[in-house]
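K.L.:
okay, sequence plus prediction incoming.
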Amino acid sequence: MSVLAWIIATSLLGATLSVSFAAVLTLNTRASWVQMLISYAIGALLGAAFLNTLPEALELSKNPAQMTATVLFGILLFFILEKLVLWRHCHAEECEVHDRLHGAPAVVAAATHNHDNGRSGMMIMLGDTFHSFVDGILIAAAFMADVQLGIVTAIAIIAHEIPQEAGDFLILLNSGYSRRQAFLFNLLSSLATLLGGLATYFMLQDMNHIIPSLLGLASASMIYVAMSDLIPGLHKRPEIDATIQQVALITLGISSIWLAGSLFTHPA
């Protein structure tokens, strides 16, 4: 199976799986399911970043200091980008963007209240289309470095996309869209992953020296999303039983990434 085929297959599968699973979760409005997925996604993201993507980037770059500086720059960059999103969408201390960024379960209850007449739905979709496009860039860069790394990176991205898509689905419902419209908009937005992957594949054919930097940014993205956007939501449930469950699911996420990396061998 060629690298291009892997990129196309994982991008399409990831988009379809994440949106479909998110729709099922949303239609059942099981906040506990989304919370469990968020804990698992944290482990998957951190496992992919520290066990696969970052080590590969360090190996390819041959300059550890430059690569760690790239990761540091990436974390700062994602912080600034998230601030821009919050400044654009939020005019009060509490808003749907805050809820979405810090855990989809907070949006579950909000979606059952009054519609906002489309105030936030389409803006969220525009932002997520760009986010999906960037995911495609990261997946393609990982596959072009190593097929095993690409598979692990795709798994981690799909894992964190499911609770995010659930939040997006609920925001669209809260904006007055039907369930069918919300599903189609989310699916179209997620397909930008394929566009990002294809664009990166054809653009990087003669620019392999950029791949280590992209892998460094991919690591920064995973670390930032896990530590800044997802973990704070878990602290809203400080009970001992909830904490044990969260730690267990984070460990499961890390273990699954480690297992996936062990199962898939490097291409010859």
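P.N.:
Looks like it arrived, so ask away.
K.L.:
hey, let's count contacts and neighbours off CA atoms from now on
P.N.:
Fine.
K.L.:
so for stretch 37-46, what gets flagged as buried?
P.N.:
The neighbour-count check on stretch 37-46 (16 or more other CA atoms under 10 Å) flags 37-46 as buried.
K.L.:
alright, now check it against this:
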Amino acid sequence: MTLTGMAVEHPVLAALLATTFTWAMTAAGASSVFFTRRTMAEAGANVLLGFAAGVMLAASFWSLLSPALELGANGDWGETFGFIPAVAGFLLGAAFLRYAHALVPHLHYFANVSDGPPSKLKRTTLLVFAMTLHNIPEGLAVGVAFGAVAAGAPEAGAAALALGIAIQNIPEGAVISLPLHAEGMSRRRAFLWGQGSALVEPLAGVVGAAAVAFMTPILPYTLGFAAGAMIYVVVEEVIPESQTGKHGDLGTLALVAGFAVMMVLDVAFG
């Protein structure tokens, strides 16, 4: 049985496998610390972060918001008010991430800005916290997508979303492990922390899939919630980091490329 076929009968297990794959791609990216120089070039960081932002933006619409709007229009709200579940979920998702960012101290590494409550934690720890917050909506989005398959959503769309998140997780792993090594951490520890920042993805994925599988009527709300959380992270964290320094234009071009890649994946698979 394929992963997408499994999603129909066992959506939570399918979500767990899919998000384990996205975590593994983060680990693959983090392993670059064993093969590259000690620091990451500013231009390289702009490109990697910009690409990740583009993928997340495209996934938020094609894989999450668009299905949420369609489900709402075909549900109890009707075509006139079918936008309500998607919009409500979207706003709640953004509010959830805003609250999480306010509670958890973290570091915008390349912009060299600390956020959240005052903290005496090390810069390396704050960086890991930032990337962990970043990975929660990604795992949630994949989990909700596979949960939606069990409710009748296209199987290929969930696979496309998982693949897109996995692709952008490769540079994300490098974006965290290389700066950790540059801060003085050993290569081995930098790798462990880099891949560890994505361990929340399987957990969030299982939660998202279980919520949808056992409470199907909330599907358009959960799809919107995942999209709102992703958009908040992109605007708050990823895009500003991709625009630091003298090579912000490279980050913008990479964002366009990432958006196009995710758009192609979703249309081709879906």
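P.N.:
On my side now, so go ahead. Bear in mind the structure is a predicted one, so any value in this text is a computation, not a measurement.
K.L.:
TM-score for this pair?
P.N.:
Overlay of the two chains. TM-score (TM-score structural alignment, normalised by the length of structure 1): 0.73; 240 aligned residues with a CA RMSD of 3.2 Å.
K.L.:
so which of the buried residues of stretch 37-46 of structure 1 are in helices?
P.N.:
Judged by DSSP state H, the buried residues of stretch 37-46 of structure 1 include 37-46 as members of helices.
K.L.:
helix, strand, or coil at residue 97 of structure 2?
P.N.:
What DSSP: H, G, I helix; E, B strand; the rest coil gives for residue 97 of structure 2 is helix.
K.L.:
quick one, what contacts it?
P.N.:
Residues near residue 97 of structure 2 by CA atoms under 8 Å, 6 or more residues apart in numbering: 133, 229, 232-233.
K.L.:
what's the matching residue for it over in structure 1?
P.N.:
Matched by TM-score structural alignment, residue 97 of structure 2 corresponds to residue 78 in structure 1.
K.L.:
and in structure 1, which of the contacts of residue 97 of structure 2 remain?
P.N.:
Among the contacts of residue 97 of structure 2, the contacts conserved in structure 1 (both residues aligned by TM-score structural alignment, their matches' CA atoms under 8 Å) are 229, 232.
K.L.:
buried ones among the contacts of residue 97 of structure 2?
P.N.:
133, 229, 232-233.
K.L.:
residue closest to the middle of structure 2?
P.N.:
residue 138 (2.6 Å; CA atoms, centre = their mean).
K.L.:
what is the burial count for the equivalent of residue 22 of structure 2 over in structure 1?
P.N.:
In structure 1, residue 22 of structure 2 lines up with residue 14, judged by TM-score structural alignment. Using other CA atoms under 10 Å, residue 14 of structure 1 is surrounded by 23 other residues.
K.L.:
any idea how far residue 132 of structure 1 is from the closest residue to residue 14 of structure 1 other than its chain neighbours?
P.N.:
Beyond its immediate neighbours in the sequence, the residue positioned closest to residue 14 of structure 1 (CA to CA, 6 or more residues apart in numbering) is residue 158, lying 5.5 Å away. Separation of residue 158 of structure 1 from residue 132 of structure 1 (CA to CA, to the nearest Å): 11 Å.
K.L.:
surely residue 143 of structure 2 meets residue 203?
P.N.:
No - if you go by CA atoms under 8 Å, residue 143 of structure 2 and residue 203 don't touch, sitting 9.1 Å apart.
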